[in-house]
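Chemist: kindly return the folded structure for what I paste below:
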Amino acid sequence: MDFRLLVPAAMVWAVTACGLLAPAGVGVGIAIVSAVVAAAGAVGTRRLGWGAVGLVVVGAGLAAACATSLALRQEARADHPLAHVSGKATVVMTLRSDPTPIGPTGQGRIRARVDVEQIGNQRVSTAPADLRGTAQGWLGLLPGQRVIVVVKVRPPPPRTLLVVSLTAQSPKLVGEPPAYQAVAGSIRQRLQLVAARGLAPDAAGLLPGLVLGDESGLDEELRDDFRAAGLSHLTAVSGANFAIVCGAALLIVRSVGVPPRAAAVVGLVVIVGFVMLVRPTPSVLRAALMGAVGVLALFASRRSQSLPALGAAVIGGLLWWPELALQPGFALSVAATCAIVLWAPRLRDRLRAWRCPTGLAEVIAMAVTAQVVTAPIVVLVTGQLSVVGIVANLLVAPVVAIISVVGTVAALIGALGPPDGVGAGIAELLVRALGPEMWWMIWCAQTLGGPGWASVEVFG
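Modeler: As a prediction, this is how the structure comes out:
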C-alpha cells in the first residue's frame, strides 16, 4: 500500500483546522514556518536525497500553500463591505442551496447558503453568507436564482469563511436559475410526485432522501428511528451513493466492451451529472470525491492506487473548501473510505475462507469496517452510540444498492414528458417495484431504532 500522500493530506487537514479555529495571525505564522521548512527540505535534498526528505518538502509546501490561501480568504472576508454593514440593508443575492426547513415543524423557518452580489446600488465582490428567514416566499426557489431582498445583517457563524449571517424577509425574483438547476429541480419534484403515487406515505417521503438526498418529505419520527439505528447516513447524499450509481454505470459499459480509459470518462460524466442532480453543495462535492475514490478502489488493477487517490481527494477538497476540515461529515467520509480500502478486503477474504458467499462477504466487510471505524467519530460528535448500528447496516445493505440504482433511473425517466405521460407512468412502476425494499428498510429502522436502548448516551 502506498501511504505517501496520506501524510501531506493529514498536514493540510491539521493546518486548515488550526487556521479556522485560531486568529488570522496564527495562519500567517503557520504559512511562514511551513514555507521555511519546505525551503530547508528542498536544500537538504542535495545532501540527503529526495527519498529521505521529499515527503517533508511536499507536506510542508502544501501546508504553506493551504495556510496562505486561508489567510488571504480571511483577510478578504474581514475587508468586505458587507462585513461593515449594521442593521438592515437591501441586497441582491444568488441562492447556492435549496431553502431547507429548520426548527420545529410548523414554525415555517428556512435556512440557505447564498452569495451576496450587490448592496443597495453598489456592486461588490461575491460574499458567501448564511441566510435564515420565513418559509413564505423562499420554499420552492432553486439554487442559482437571483433575488432582491431586505435583510438584517448579523455577525457570521464562528469557524467559517462566511462573511455575515442574514435574516431575510420575502424575496423578489430578479433572475431565473441556470438551465441545469431548473432541470435538476424538475427531476427532484417529479420523483416526489411518482413516489407519492406509488408508495405508502413513510416510504414516499423516504425515497427522495435515499436517492437524491432530498429530506424535505421525510417524517420526523422516522428520521429519529434512522438516527437511533445508525442509518441516518442513508438519507443524505454520501460517497456510497456516488460509488453505487457510478459503479453500476461502469459495470454496464465495461460489460459491453468499452475500454478502461473510455469507461473512466463515462464514470467522470456520471459523477458530474449526479452532482448537478443532487446540488453542488460542499457536502455533496465532498461525497463525490469520496465516491470517486470508492469507485477507483473497486475497479483499479492495484488496490494500492486507492490511498493516493484518497489523499489527493482530501487535499483538493480542503484547498477548495477549507470549512470541510471541521465538518464531522468529512471526517466520517474519509474514515469510512479509508477503512473500506485498507481493511474491508482482508475481512472479505477471511469471510470467504470461512465459505461465506462472495457477494455476502463483500457486503458484510464494507458494512462492518465502515461502522466500526466511524463509531468513535459519531460518539465524539453526538455523544451517543448506536448499539444496533452494525446489525442495522448489515440488514439493509442488500437493498441499498437496488434502491439507489432503480430510484435514480426512475427519477430520470419520470422527468420525461408531462406528469401523466408515459415517462411518469414507467417511473411509477419502477417505484412500485421498490415497495418491498422500502418496507424492509423502514421495518429495520423502526424495529432496531425504536427501542430506547437502541442508542445510548456516552457523554452526558
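
Chemist: please count neighbours and contacts with C-alpha atoms only from this point.
Modeler: OK.

Chemist: so residue 166: helix, strand or coil?
Modeler: strand (DSSP: H, G, I helix; E, B strand; the rest coil).

Chemist: was I right about it contacting residue 152?
Modeler: Yes. Between residue 166 and residue 152 there is a contact at 5.6 Å, judged by Cα atoms under 8 Å.

Chemist: looking at these two, which one has more neighbours?
Modeler: Neighbours per residue, other Cα atoms under 10 Å: of residue 166 and residue 152, the larger number sits with residue 166, 24 against 19.

Chemist: and residue 216, how many neighbours does it have?
Modeler: 14.

Chemist: packing partners for the one helix or strand residue 408 maps to?
Modeler: Per DSSP states H and E: residue 408 is located in helix 389-414. Under the contact criterion of 3 or more Cα pairs under 8 Å, 6 or more residues apart in numbering; DSSP states H and E, helix 389-414 touches helix 179-198, helix 201-212, helix 239-255, helix 358-382, helix 422-433, helix 435-449.

Chemist: export these as CSV, with columns for distance to residue 230.
Modeler: Conversion of the helices and strands packed on helix 389-414 to CSV gives the following (distance: least, Cα to Cα, whole Å):
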stretch, distance to residue 230
helix 179-198, 24
helix 201-212, 14
helix 239-255, 15
helix 358-382, 9
helix 422-433, 25
helix 435-449, 8
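
Chemist: please work out which of these is packed deepest.
Modeler: helix 201-212 (a mean of 23; mean count of other Cα atoms under 10 Å).

Chemist: and that one, what does it pack onto?
Modeler: helix 179-198, helix 389-414, helix 435-449.

Chemist: hmm, back to that, buried residues, the helix holding residue 408. List them.
Modeler: 389-398, 400-401, 403-414 (16 or more other Cα atoms under 10 Å).

Chemist: ok now that helix, how far from the chain's centre?
Modeler: 17 Å (Cα atoms, centre = their mean, to the nearest Å).

Chemist: next, the second sequence, to be compared with the first:
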Amino acid sequence: MPLLGAAAWLGAIATQRSGTAAYAGLAVAAGLVWLLGPRLPPGRTRLLLAALLIAAAAVTGAVLRHDAVRGSPLRDFAAMRATAEVVGTVVSDPRAIQGRSGPQAVLRLRVREVTARDRHLRTGGTVVVIGVPGWNRAELGERVLARGRLTVSDDPGTAALLTGARDPVRIRGPDPWWRASAVVRASIRRAVAHRPPEQAGLVPALVDGDDAGLPPDIKQDFRTTGLTHLTAVSGTNLTLVVGSLLLVARAVGVRRRWLAVVGLAGIAGFILLARTEPSVLRAAVMGTVGLFAFGPDGRRRGLRALGVAVAGLVLVQPDLAVAAGFALSVLATAGIVLLGPPLSRALARWLPGGAAEAVAVPTAAQLACTPVIAGLSGEVSLVAIGANLLAGPAVAPATVLGLVGGLVGLVWPWAGRLCGTVAGWSVGWIVAVARHAAALPGAAIGWGSSAPAIGLLSLLCVLLAVALPRLVRHRTVGAALLALVVLVVLGVPGRLWSALVAGDWPPPGWVLVACDVGQGDALALAVGRRAAVVVDAGPDPRAVDGCLDRLGVERVPLVVLSHNLPRCTSRTTSSALPAVTRRHVSPSSRTTYRRSR
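Modeler: Presented below is the predicted three-dimensional model:
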C-alpha cells in the first residue's frame, strides 16, 4: 500500500507539472515493466502493474478535473472580464483582508448559476469572491447571489475570480449541521474571550483551526520554532478529539463495534466543526491513520493506512498532490510510523518510557518534514524539536478543554468560561515556549531553497534518521548530542566564530548594514566606493560615527530622516548629523533631508 500511495502521488504531481505529457512517462514505465517483468517474481510484477494502474488513474483524474475547469463557461466570461451575477453556495469562511481600496473579504463560492453578457447558464465550478466587508457576514453553507466582475484565476482548480463583489443577497440559509457547527465555534470563542489576545486566538486555532484572532507576532514565532502545525487543523487535533471521545465512551461501557461507530461519528463531527475544506479532510484522514498506528502491529497497520490515505486523497482531490500542507502531513505521519518506534526503543534504554516517546515523536516528525520546511522558508529551525517537546504536554489539555468549554458553554456559560480559563492557561505555556525559543540566537539558520540545497538536506536527514537510533542508544552519546544542540541553539558556536574572524568585518561587497546605535535605527546603504546613504542616525552621535568608520565610509551623498523630523531636528540633527557630516560628507556633496509620514 505505501508503494501504491506513492505511485498515485507521483502521477498526480506529474500531471500538475506537465499536464497530459504525464501519459508519456506512464508509457515509459509500462515499457520497463514489460521488459523486466519476466525476470521478476510474479508477485513483484503484479505489484508494479498495480502501481502503474493507480498512477494512471491519478493522472486521468487530474487531467479530467483540469479540463473541466478550463472548459467551464466561467473561464470564458473571466477572459472577457464580464460583469456577472453568480448564484452559489458558500464553501469557506470569509477572511478579512486589506486591499488597495480598503478593507475587503475573501471566500470561496461553489457556483450553481451564472448570468453574464445576456446569457443565463446552469454550471458548476468554484470561484473566489473578493468583495466588500459585507461578505464577512456570509455563513458557510448558505446560498447567495453575488454581483461583480469575473477575472482569470491562476489557480488551476479555481474557475475564476469574482472581484469588486457588492454585498451578497441571501437566498437560502445554511443546512442545520452547518448552523450547529457555527454555534459551537462561536461558543468556543466566547469561552476564551476574557483571556489575553494571544490565548483567546490560540485556543480556537487548536480546537478547530480558527486562527483569525491570532496576533501576527505569535504566528511569526510559531513559524520560527516549528509550531505552526498547532495553529492549523492537523491530524493531531483529530487524534486528540476523537481519542478523548473514545476514552469517554469506554468509560461508560461502550465496547467493540460500537466504539468504531463512536469514532466515525467523532471524525464526522470534527470535520463539520473544522470545515470541509481540503486541508481539513487531509488532516482528518491523517489523524485516522494515526489512530490505526496505535496498538499491536502498529507499524504495519500504520503504513498500510497511510498508503490507502494518500491514494484516496490524491484520487479524490488531485490538487493536494502539490500542496505543501499535504506533503508535511504525509511526511510527518510517515516519520512517526517509521522512525518513531526504533527511536523510542533506543531512548527507552536510559529514559523512562513516557519520556522516550515524548522525545521520539516530535523528533521523528520534524526530521521527516525538515526538507519541505526548508524549501518553503529557506531556513532550518534548530529549536523545533525542543519547542515541540516542551509545548507538547499542554496541547492535549488546551484542545480538549477548549472544545469542552465550547460545548458546555452552550448550556452553562459560566462553566464554559471556567474551562476556557484553564485552556487559556495551557496555551499560555505554549505561547511562552514559542516566544522564548524564537528569541534564541540560533533559533533558525539560513539554508536556501535551491534544488541542490534541498537535495543535500534530504540526504542528511535520511542519514540522521538511520544513525540516530544507534547513536542515542547509549546515555553518554545521547547526552553529548543534546548538549551540542543546546550550544548551537544558544548561539555559542556563532559567537566563537565571530570572535575568531572579527578582523575580517565588514565582509567584502557589503550592501546594507544596520548599525547598532542603541535605542534607535541607523542604516548604511552602499552606493559606491567608500560612499553610503545613511538612513536615520539614532540618539548617540558616537555610535553611528564609529559604525561608518568601521565600514570605511568617507562620503555620504544623502542622509534620510524617516520620521519625527521636528523632534529629530532638535535632537539628532544637532548632534549625530554634524558628527556624520563633519567627517564623512565631502564639500561637493549635497545633504538632502526627506520627511515621510
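
Chemist: of all the helices and strands packed on helix 201-212 of structure 1, which lies closest to residue 321 of structure 1?
Modeler: Residue 321 of structure 1 lies closest to helix 179-198 among those, at 21.3 Å (Cα to Cα).

Chemist: which elements pack onto the closest one?
Modeler: Using 3+ Cα pairs under 8 Å, 6+ apart, helix 179-198 of structure 1 sits against helix 201-212, helix 260-278, helix 389-414, helix 422-433.

Chemist: for these, which one sits closest to residue 295 of structure 1?
Modeler: Per Cα to Cα, nearest to residue 295 of structure 1 of those: helix 260-278, 8.6 Å.

Chemist: what does that closest one contact?
Modeler: Residues outside helix 260-278 of structure 1 that contact it (Cα atoms under 8 Å, 6 or more residues apart in numbering) are 180-181, 184-185, 187-188, 212-214, 237, 242, 245-247, 249-250, 253-254, 284-285, 288, 292.

Chemist: please apply the same query to stretch 74-84 of structure 2.
Modeler: Applying Cα under 8 Å, 6+ apart, the contact partners of stretch 74-84 of structure 2 are 69, 114-117, 125, 147-152, 159-161.

Chemist: now render the helices and strands packed on helix 201-212 of structure 1 as CSV, adding distance to residue 302 of structure 1.
Modeler: Output for these, formatted as CSV (distance: least, Cα to Cα, whole Å):
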stretch, distance to residue 302 of structure 1
helix 179-198, 36
helix 389-414, 24
helix 435-449, 34
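
Chemist: who wins for proximity to residue 131 of structure 1 among these?
Modeler: Nearest of these (Cα to Cα): helix 179-198, 19.7 Å.

Chemist: structure 2: matching residues for stretch 201-210 of structure 1?
Modeler: Using TM-score structural alignment, stretch 201-210 of structure 1 corresponds to residues 197-206 of structure 2.

Chemist: give me the mean distance between that stretch and structure 1.
Modeler: Compared with structure 1 after the fit, stretch 197-206 of structure 2 shows a mean deviation of 1.3 Å (mean Cα distance after the TM-score superposition for structure 1).

Chemist: just the residues contacting that stretch, thanks.
Modeler: 185, 188-189, 192-194, 210-215, 218, 230-233, 237, 395, 398-399, 402, 423-425, 427-428, 431.

Chemist: report the secondary structure state of the residue nearest to residue 133 of structure 2 when sequence neighbours are not counted.
Modeler: Once flanking residues are discounted, residue 133 of structure 2 sits nearest to residue 104: 4.9 Å by Cα to Cα, 6 or more residues apart in numbering. Under three-state DSSP, the three-state class of residue 104 of structure 2 is strand.

Chemist: any idea how far residue 100 of structure 1 is from the equivalent of residue 104 of structure 2 over in structure 1?
Modeler: Using TM-score structural alignment, the equivalent of residue 104 of structure 2 in structure 1 is residue 109. Residue 109 of structure 1 is 8 Å from residue 100 of structure 1, where distance means Cα to Cα, to the nearest Å.

Chemist: go on, residue 350 of structure 1?
Modeler: Relative to residue 100 of structure 1, and taking Cα to Cα, residue 350 of structure 1 is found at 44 Å.

Chemist: out of the two, which sits in the busier spot?
Modeler: residue 100 (18 against 14).

Chemist: the more buried one maps to what in structure 2?
Modeler: Match for residue 100 of structure 1 (TM-score structural alignment): residue 95.

Chemist: check the gap between that match and residue 276 of structure 2 for me.
Modeler: Distance from residue 95 of structure 2 to residue 276 of structure 2, by Cα to Cα: 16 Å.

Chemist: now stretch 253-271 of structure 2: buried residues?
Modeler: By 16+ other Cα under 10 Å, the buried positions in stretch 253-271 of structure 2 come out as 259, 262-263, 266-267, 269-271.

Chemist: which residues in structure 2 does stretch 314-326 of structure 1 align to?
Modeler: Residue span in structure 2 matched to stretch 314-326 of structure 1, by TM-score structural alignment: 310-322.

Chemist: what comes into contact with the matching stretch?
Modeler: Against stretch 310-322 of structure 2 from outside (Cα under 8 Å, 6+ apart): 4-6, 8-10, 12-13, 16, 57-58, 61-62, 157, 278, 282, 326-327, 330.

Chemist: cool, and stretch 118-138 of structure 1?
Modeler: By Cα under 8 Å, 6+ apart, stretch 118-138 of structure 1 touches 77, 80-82, 89-93, 99, 101, 108-117, 156, 161-171.

Chemist: surely residue 287 of structure 2 touches residue 242?
Modeler: No. Residue 287 of structure 2 is beyond contact range of residue 242, at 9.1 Å (criterion: Cα under 8 Å).

Chemist: quick check, central residue of structure 2?
Modeler: The residue lying closest to the centre of structure 2 (Cα atoms, centre = their mean) is residue 228, at 5.7 Å.

Chemist: select, out of the helices and strands packed on helix 389-414 of structure 1, the one closest to residue 31 of structure 1.
Modeler: helix 358-382 (28.7 Å).

Chemist: and the closest one, what other elements does it pack with?
Modeler: Right, helix 358-382 of structure 1 is packed against helix 328-342, helix 344-353, strand 384-386, helix 389-414 by 3+ Cα pairs under 8 Å, 6+ apart.

Chemist: now these as CSV including distance to residue 454 of structure 1?
Modeler: Output for those, formatted as CSV (distance: least, Cα to Cα, whole Å):
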stretch, distance to residue 454 of structure 1
helix 328-342, 21
helix 344-353, 25
strand 384-386, 6
helix 389-414, 8
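
Chemist: among the ones you listed, which comes closest to residue 456 of structure 1?
Modeler: strand 384-386 (5.4 Å).

Chemist: tell me the residues of structure 2 aligned with that closest one.
Modeler: Counting by TM-score structural alignment, strand 384-386 of structure 1 sits on residues 379-381 of structure 2.
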